[in-house]
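Enquirer: what follows is a predicted structure for the sequence shown.
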Amino acid sequence: MSRTITVEGMSCEHCEQTVEEALEDVDGVNSVDVDRDAEQATVEGDAETPALVEAVDEAGYEASA
């Protein structure tokens, strides 16, 4: 299953990498594609959306589904 969440606050490649790593640590995530220009992260897997949003928030960015 694929989910796309909005991620605000990314301004550089390091930001993208931080968000990607945070999402990869969530149980059930198979792959992640982060696009700072579109302010989105697309996640493949069966992780629950609230867990994805929480992981991004804990990494210091603002996420919403």
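Expert: Alright, I've got the coordinates.

Enquirer: alpha carbons only for contacts and neighbour counts from here, please
Expert: OK.

Enquirer: helix, strand, or coil at Leu23?
Expert: Under DSSP: H, G, I helix; E, B strand; the rest coil, the three-state class of Leu23 is helix.

Enquirer: got a list of what it touches?
Expert: Contact analysis of Leu23 by Cα atoms under 8 Å, 6 or more residues apart in numbering lists 29, 32, 43, 52, 55-56.

Enquirer: of the residues you listed - the most surrounded one?
Expert: Leu52 (26 neighbours; other Cα atoms under 10 Å).

Enquirer: let's bring in a second one:
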Amino acid sequence: MNQTFNVQGMTCGHCEKAVTQAVQSLDPQAQVRIDRPAGKVDVQSTQPRDAIAKAIAEEGYEVVG
């Protein structure tokens, strides 16, 4: 299932890698696409939305909405 998250605080490539790794720690098969300027993270995963948002937040980024 495709899910889109609004994520604040991503400022560089390292941030993108951290968010990607956080999502893939839950679902190694997840596909993650990040549009850093727009603050959007698109995730193709079978994991619940709340679990993905929590994993991103635990990396220190704010998931909005």
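Expert: It's in. Worth saying up front: this structure is predicted, and the values here are computed from it rather than measured.

Enquirer: mind checking the TM-score on these two?
Expert: After superposition, the two chains reach a TM-score (TM-score structural alignment, normalised by the length of structure 1) of 0.87; 65 aligned residues with a Cα RMSD of 1.6 Å.

Enquirer: among the contacts of Leu23 of structure 1, which lie within strands?
Expert: Among the contacts of Leu23 of structure 1, the members falling in strands (DSSP state E) are 29, 32, 43.

Enquirer: which residues touch the last one?
Expert: Contact partners of Val43 of structure 1, counting by Cα under 8 Å, 6+ apart, are 2-4, 23, 29-33.

Enquirer: one more pass at 6 Å, please.
Expert: By Cα atoms under 6 Å, 6 or more residues apart in numbering, Val43 of structure 1 lies in contact with 2-3, 31-32.

Enquirer: leaving out sequence neighbours, find the closest residue to it.
Expert: Val32 (4.6 Å; Cα to Cα, 6 or more residues apart in numbering).

Enquirer: which elements pack onto the longest strand along structure 2?
Expert: For structure 2, the longest strand by residue count, based on DSSP E, is strand 2-8. Applying 3 or more Cα pairs under 6 Å, 6 or more residues apart in numbering; DSSP states H and E, we find strand 2-8 of structure 2 packed against strand 40-44, strand 62-64.

Enquirer: orientation of that strand relative to strand 40-44 in degrees?
Expert: Interaxial angle of strand 2-8 of structure 2 relative to strand 40-44 (axes from the mean of the first three to the mean of the last three Cα atoms, to 10 degrees): 150 degrees.

Enquirer: hmm, back to that, which pair in the contacts of Val43 of structure 1 spans the largest distance?
Expert: Arg3 and Ser31 (10.8 Å; Cα to Cα).
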